[in-house]
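J.: quick one: sequence and predicted model below, then my questions.
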Amino acid sequence: MTTTTLGRAVPPLFDGRRSTARQVGVYVFVLGPFLALLAAVPLAWGWGLSWLDVVLAVVFFHLSGLGVTIGYHRHFTHGSFKAKRWLRVGLAIAGSMAVQGSPITWVADHRRHHAFADRDGDPHSPWLFGTSPWALAKGFWHAHMGWLFERDSTNKQRFAPDLLADRDIVAVDRQFPLWMAVTFLLPAVLGGLLSWSWWGALTAFFWAGLVRVAVLHHVTWSTNSICHMIGERPFRSRDKAANFWPLALLSFGESWHNLHHADPTCARHGVQRGQLDTSARLIWIFERLGWAWNVRWPTPQRLARIAADRSVGGGAHG
């Protein structure tokens, strides 16, 4: 049902429910790589893990992970920079290969997260059930991956109308099943060709396909769960987003989450001394090559405004 605010119609949060087929797909592509991750340690002991598997896993981890952090998150969700058409399409494809949802679905969910951060309406806050030990345990599970199994679908027309109007991104969004297949099969093909063996194809599929996707899943989901529960909060935001330094390298800078929620459109999340932000460095390279422009860097004036908000007890936009 559409509600009204100050006489204006506000579209509903949800635009329907996932079909049974899509819901089954969520279970398969969330739990399948996770089971592979659980099997990885015993299988690695005396089994097929080669340097080729490691190299392929690292390459595809960076390709798909940066597709999410730079493409899905900083570019499409928050407009931290503008990019050439071919780069936009490439980032959307790379993000799709992380198997975390199609571009428009991911962006709609994340914009809803910011609109209702740590309040009712947030799709994955760990604070929705209370502050008792049991409530926080339940909240952690919900924020980390439990929310993925809920069937309500975020209203894309409300939260991502700009992407629905972009024919290139709509095309990539419709091709999501193709890019999911590519992310698992391409490492296997490369592993088979480079080792010239079926065994090389199988081990590359396992390590650079299934295990790599599972690790990336849990790194991303940890930003939703851990980074809203523990860590430092040097900037004030209207929620509980925090910096969790142990995740900085694996998350390509996303775990500097406090600054991000204090200033969501900023292209760099790690703004303090020693805060490694691989995603921001690659955006900087794109800018130098002329592929990206209007990058919203954290200038001293921009950071001073956030600090001023903090000093007077106000909240930066979330």
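T.: Received, thanks.

J.: from now on I want contacts and neighbour counts done on CA atoms only, so please keep to that.
T.: Noted.

J.: mind jotting down where the helices sit in the stretch 51-200 of the chain?
T.: In chain order, the stretch 51-200 of the chain shows helices spanning 51-66, 85-96, 103-115, 133-144, 156-159, 161-164, 167-174, 176-195, 198-204, with DSSP state H, counting those that start in this stretch as the criterion.

J.: among the ones you listed, which is nearest Ser225?
T.: Proximity of these to Ser225 was assessed by C-alpha to C-alpha; the nearest stretch is helix 133-144, lying at 4.9 Å.

J.: buried set for that closest one?
T.: Counting neighbours by 16 or more other C-alpha atoms under 10 Å, one finds that the buried residues in helix 133-144 are 136-144.

J.: from what I can see Ile306 touches Phe235, true?
T.: Yes - Ile306 is in contact with Phe235 according to C-alpha atoms under 8 Å; the separation is 7.0 Å.

J.: what do these two both touch?
T.: Both Ile306 and Phe235 are contacted by Ala262, under the criterion C-alpha atoms under 8 Å, 6 or more residues apart in numbering.

J.: adding another structure so you can compare the two:
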Amino acid sequence: MVTKVQPDSPRTAAAAQPVLAGEKSSAEMFLVKLFAVVPALALAAAVPLAWGRGLGWVDVGLAAFFYTATCLGVTVGFHRYFTHGAFRANRALRIALAVTGSMAMQGPVIGWVADHRRHHAYADREGDPHSPWLFGTSARALAKGFWHAHMGWLFQRELTNAARFAPDLLADEDIQRVNRWFPALTAVTLLAPALAGGLITWSWWGALTAFFWAGLVRVAVLHHVTWSVNSICHMIGDRPFTSRDKSANFWPLAILSMGESWHNSHHADPTCARHGVRRGQIDISARLIRAFEKFGWATDVRWPRPERLARNLKDSTS
């Protein structure tokens, strides 16, 4: 198994690499805009389309299924496993997490991980690809920062250097292969709901509505939930733990983000497999990791330890 490289303490050779690796090509920029804008337009059309027709229980069920699967592919796979090494996974699970995470249409796995490790290395400082605090603290600056952190940063041409931030994934042949499959997996994530909807209803209309709701709208909702962790969860919320940045716990997003919105807890202890570390904090991603551990597919899981939580907890009198 390839040894995991921690994002905040990269090997000497990787640390010597520049932060950026040039610019995205025109074709890459076009695809970024396509993947961000088209689902967003579908989301904007969703309310008037749903008014009276065009949405059925098959669509709702398929949308919920594909949302849950692809969201967990990002939260458990791309984030907690590939980026932070919160547990070890056998080969089958590693590939499955890379595939389902790619089906969230948030970019190929290696680029996603490189960007997120860079985010942690420079969180809310110059060099962070998506901090909302890069332009100042005035109302106008924060409005600009919110847009930048939420989705504006996606349209910038700068390309994070994977040789510096994700050398372990570049050395993994399985992950390299899944990385190359991203265009095909994008087609699968949009067409599979349409195929299922058509077969279940045995109609072209069922295929079309499933494509719209469980394909385009589902992708758009997941995009904005993920982007909200970058934007909202670095602006407002509770900060019970000490961290080097402005990350915050924002409970309203806990279920939709599968536990990712316990963001202050995560930044205080990035390699921990559970982000909702306090009583009552729902963390669906951690429950799935626990299931993987019970099946023997995940090992060496980094569960929260009381002494580490106590060390990171802010003085309640301060």
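T.: Looks like it came in fine. The structure displayed is predicted, hence computed values, not measured ones.

J.: mind checking the TM-score on these two?
T.: Here the superposed chains carry a TM-score of 0.94, computed using TM-score structural alignment, normalised by the length of the first structure; 305 aligned residues with a C-alpha RMSD of 1.5 Å.

J.: of the helices of the stretch 51-200 of the first structure, which approaches Gln272 of the first structure most closely?
T.: In terms of C-alpha to C-alpha, the element of the helices of the stretch 51-200 of the first structure nearest to Gln272 of the first structure is helix 51-66, at 21.1 Å.

J.: how far off centre is that closest one?
T.: On the basis of C-alpha atoms, centre = their mean, to the nearest Å, helix 51-66 of the first structure sits 17 Å off its chain's mean C-alpha point.

J.: mean deviation, that helix versus the second structure?
T.: With the two structures superposed, helix 51-66 of the first structure lies on average 0.2 Å from its match in the second structure, counting by mean C-alpha distance after the TM-score superposition for the first structure.

J.: same thing with stretch 104-115 of the first structure?
T.: Following the fit onto the second structure, the mean deviation recorded for stretch 104-115 of the first structure is 0.1 Å by mean C-alpha distance after the TM-score superposition for the first structure.

J.: which part of the second structure matches that stretch?
T.: Aligned using TM-score structural alignment, stretch 104-115 of the first structure spans residues 110-121 in the second structure.

J.: for the longest helix along the second structure, buried residues please.
T.: Longest helix in the second structure, counting residues (DSSP state H): helix 26-50. Of the residues in helix 26-50 of the second structure, those with enough neighbours to count as buried (16+ other C-alpha under 10 Å) are 29, 32, 35-36, 39-40, 42-43, 46.

J.: residue in the second structure matching Val189 of the first structure?
T.: Using TM-score structural alignment, the partner of Val189 of the first structure in the second structure is Leu195.

J.: swap that for Thr20 of the first structure, sorry
T.: Taking TM-score structural alignment, the alignment pairs Thr20 of the first structure with Ser26 from the second structure.

J.: does Lys144 of the second structure touch Leu134 like I think?
T.: No - assessed by C-alpha under 8 Å, Lys144 of the second structure is found out of contact with Leu134, at 9.2 Å.

J.: re the thing from before, Ile306 and Phe235 of the first structure: which is more packed in?
T.: Neighbours of Ile306 of the first structure and Phe235, each counted by other C-alpha atoms under 10 Å, are more numerous for Phe235; the result is 23 against 20.

J.: does the more buried one sit in a helix, a strand or a coil?
T.: Going by DSSP: H, G, I helix; E, B strand; the rest coil, the secondary structure assigned to Phe235 of the first structure is coil.

J.: which residue in the second structure aligns with it?
T.: Phe235 of the first structure maps onto Phe241 in the second structure when the alignment is built from TM-score structural alignment.

J.: so what's the closest residue to its match other than its chain neighbours up against?
T.: Closest residue in space to Phe241 of the second structure, ignoring its immediate chain neighbours: Leu313 at 4.4 Å, by C-alpha to C-alpha, 6 or more residues apart in numbering. By C-alpha under 8 Å, 6+ apart, the contact list for Leu313 of the second structure reads 240-242.

J.: enumerate every residue touching the most centrally placed residue in the second structure.
T.: In the second structure, the centroid-proximal residue (C-alpha atoms, centre = their mean) is Val74; its distance is 4.6 Å. Shown in contact with Val74 of the second structure (C-alpha under 8 Å, 6+ apart): 97, 100-102, 104.
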